[in-house]
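Novice: Fold the following for me, if possible:
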Amino acid sequence: MKALLCKQFGPPETLVVEDIEPAALAADQVRIDVHAAAVNFPDSLIIENKYQTKPELPFSPGGELSGVIAEVGSDVSHLAVGDEVIAFTAYGAFAEQVVAGADRVITKPQGVDHVTASAFVMTYGTSYHALMDRAALQAGETVLVLGASGGVGLAAIEIAKAAGAHVIAAASTADKLAVCVEHGADETINYVETDLRDEIKRLTDGRGVDVVYDPVGGDLTEAGLRSCAWRGRHLVIGFAAGDIPKPPLNLALLKGCAIVGVFWGRFVATEPEANVADLKALFGLLAAGKLRPHVAATYPLARGGEAIAALAGREVSGKLVITPRSES
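Specialist: Have a look, this model is predicted:
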């Protein structure tokens, strides 16, 4: 089978497509024919040995996929050959086939195509866990979404709106902000052309925001934290800007606000029943048309490195998906 391989740690252009032997199947695993695999920010980190998961070389990146089960292990009873599924693998999904633990596989909802399914759970799962669990978002509250045009950002906008919140989307270009409005943002801030804090003060009449959704880090984190209202919650999602910020903690004291960590992968592993409940809620919102996953483009396996580079360079809005079984 063909796979996009990281044979030495480095940037996306060092990845190569090669034929490899399929992995052996353990009793508690399933083999999946991969039809679509979403690109996520950790993929750009894992290939440079900058992520908390550190696989041995060579390996294929890609942690989120949709496909069809080709083989099941002897101890697997709830899944069968031919089932259409979504799976989470940490790495290995950018290949024609992948082996995954059966406990990391869920049935794909009917009526959802493979491309959409592959791009749904990680971003929407992260944003739902962040807003509804970690921030306990309430109807009528105001949410600031930083990096709002990215995959998790657009998911956060839609989930916050479905919860009855008022959403301010912040991004770096007018085109990106237009996409945010299409997905439900009430107001927007271009933080390249205007001062983020000044605009938040203007839009909230000086009160500040109840929740800051922050997947960006860098200089924007302190600006977001300073913009929290009393009893606000600043959600630490990730560091797409590259720099892990060190905000002055006296801000949390003065504002009575909380700095809240969000690690969806750890949540899934340690609270599986809560995660299943979240997924049921998300699939319900998807079926009701309240969530509209935005896939900006699909790439064949041969151009998988380009997809990772485009996402890492924050060149696109929404999600990018690799389709290993397509030629172009």
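Novice: Every contact and neighbour count from this point should use C-alpha atoms.
Specialist: OK.
Novice: buried stuff in the helix or strand hosting A100?
Specialist: Assessed by DSSP states H and E, A100 sits inside strand 97-101. Within strand 97-101, the residues that qualify as buried are 97-101, counting by 16 or more other CA atoms under 10 Å.
Novice: quick one: contacts for the residue lying closest to G92 once chain neighbours are set aside?
Specialist: Distance criterion CA to CA, 6 or more residues apart in numbering; nearest residue to G92, sequence neighbours excluded, is S60 at 4.4 Å. Counting by CA atoms under 8 Å, 6 or more residues apart in numbering, S60 touches 3-6, 91-95.
Novice: Another sequence for comparison is provided below:
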Amino acid sequence: MKAILCSQYCQPDDLVLADVPDPVAAPGEAVIAIKAAALNFFDILMIQGKYQIKPPFPFSPAAEVAGVIESVGDGVTDLKVGDRVVASCGHNGARDKIALPANSIVKIPDNLDYDRAAGIIIIYGTALHALEDRASPKPGETLAVLGAAGGTGLAACELGKLMGLKVIACASSDEKLEFAKQHGAELTLNYAKEDLKEGLRKLTGGKGADIVFDPVGGAYAEAALRSTAWEGRFLVIGFAAGDIPKIPLNLALLKGCDIRGVFWGAWARLNPDKNRKNLEKLVQWTAEGKISSHVDRTFPLSQTAEALKVLAGRKAMGKVILHPGS
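Specialist: I've put the predicted structure just below:
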């Protein structure tokens, strides 16, 4: 089978399309013939050796897959050949097939296409965990979402609206903000044109945002924290801007606010049953049209480098999907 391989830390253009042996389902596992594999910003960091998780070489990027069960190992009773499924794999999704523990695989309904299914797990799983488990939300509170047109930001906009929050989309272009408005945002702020701190204060009548969802980091993080309301919650999601900010802790004191870390991957490993229920709920919501799992564009497996560069350039509005077998 074909696989995109990272054999040493490298840039996207250095990845290689190679032949590797087909996987075999061990006891308790199932092999998925992958129809769609979703990319995330951390895939770029992983191949560069800058991510906290460092798989052994050689490995493939892409941590989310959707496809069809091709075979099952001994002891697997709740999956059968031909089932349409989705799963989180951490890495190695950019290939034709993958063997995974059966208990990590979730069936998807016939009316949910593989591309949208592949894009659900990480961005919506992260956003749901952030808002439901970490943010302590109350209906009617304001939620400011940085990077609102990116994958995780867009998921936060949609889920925030579903939770009854007043969503303020913050992004770097009017095009991205208009897109976020189509996906749950009520108010918008272009932080390329307007000061983020002052803009959020103005949009909240001087109070500040109750919840800040920040997958961007860099120079925007401190400004966003300064714009939080009294007893606000600042959610640390990631650092798409590249720089990890150093936050003056006196801000947390002066605002009586919380800075709360959101590490969905670790939480999912520690809470597998709750994470599986979350994923099943998100799959159902997507099939019902309550959330979009919007796909920005798709690429054949051979163009994985180009797909990653779309993410690196922050050009994607929604998910970037690979199509193995093409």
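Novice: returning to that earlier point: which ones among the contacts of S60 of the first structure are found in helices?
Specialist: The members of these all map outside helices under DSSP state H.
Novice: Tell me the helix or strand right after the strand holding A100 of the first structure.
Specialist: strand 105-107.
Novice: how big's the offset between that following strand and the second structure?
Specialist: Average distance, strand 105-107 of the first structure versus aligned residues of the second structure after superposition (mean CA distance after the TM-score superposition for the first structure): 0.9 Å.
Novice: quick one on the thing from earlier: now for the strand holding A100 of the first structure, which elements pack on it?
Specialist: The contact analysis (3 or more CA pairs under 8 Å, 6 or more residues apart in numbering; DSSP states H and E) places strand 97-101 of the first structure against strand 29-39.
Novice: now whichever helix or strand comes after the strand it packs on, how far from the chain's geometric center?
Specialist: Using DSSP H and E, the helix or strand that follows strand 29-39 of the first structure in sequence is helix 41-46. Computed by CA atoms, centre = their mean, to the nearest Å, the chain-centroid distance of helix 41-46 of the first structure equals 11 Å.
Novice: Next: stretch 296-311 of the second structure.
Specialist: Using CA atoms, centre = their mean, the offset of stretch 296-311 of the second structure from its chain centre is 16 Å.
Novice: Could you work out the end-to-end span of that stretch for me?
Specialist: Here the two ends of stretch 296-311 of the second structure are set 10 Å apart, with distance taken as CA to CA, to the nearest Å.
Novice: can you give me the strands for the stretch 1-150 of the second structure?
Specialist: Remark: strands assigned in the stretch 1-150 of the second structure by DSSP state E, counting those that start in this stretch are 2-5, 16-19, 29-39, 64-72, 84-88, 97-101, 105-107, 142-146.
Novice: wait, what's in contact with the residue of the second structure most remote from its centre?
Specialist: Within the second structure, D74 marks the point farthest from the mean C-alpha position, 32.3 Å out by CA atoms, centre = their mean. Contact analysis of D74 of the second structure by CA under 8 Å, 6+ apart lists 26-29.
Novice: can you do 6 Å?
Specialist: Each residue near D74 of the second structure by CA atoms under 6 Å, 6 or more residues apart in numbering is listed here: P27.
Novice: Check the gap between it and P27 of the second structure for me.
Specialist: 4 Å.
Novice: ok, and for stretch 199-207 of the second structure, which residues are buried?
Specialist: 199-201, 203-204.
Novice: biggest separation within those residues, which pair?
Specialist: Spanning the widest gap among these are G199 and T204, at 8.7 Å by CA to CA.
Novice: I'd guessed A38 of the second structure sits against E64; true?
Specialist: Yes - A38 of the second structure is within contact range of E64, at 5.3 Å (criterion: CA atoms under 6 Å).
Novice: Overlap of the contact sets of these two?
Specialist: Joint contacts of A38 of the second structure and E64 (CA under 6 Å, 6+ apart) are A118.
Novice: For the residue most central in space within the first structure, which non-adjacent residue is closest in space?
Specialist: Nearest to the mean C-alpha position of the first structure, by CA atoms, centre = their mean, lies T123 at 3.0 Å. For T123 of the first structure, ignoring the flanking residues on the chain, the nearest one in space by CA to CA, 6+ apart is V152 at 4.7 Å.
Novice: Thanks a lot, see you next time.
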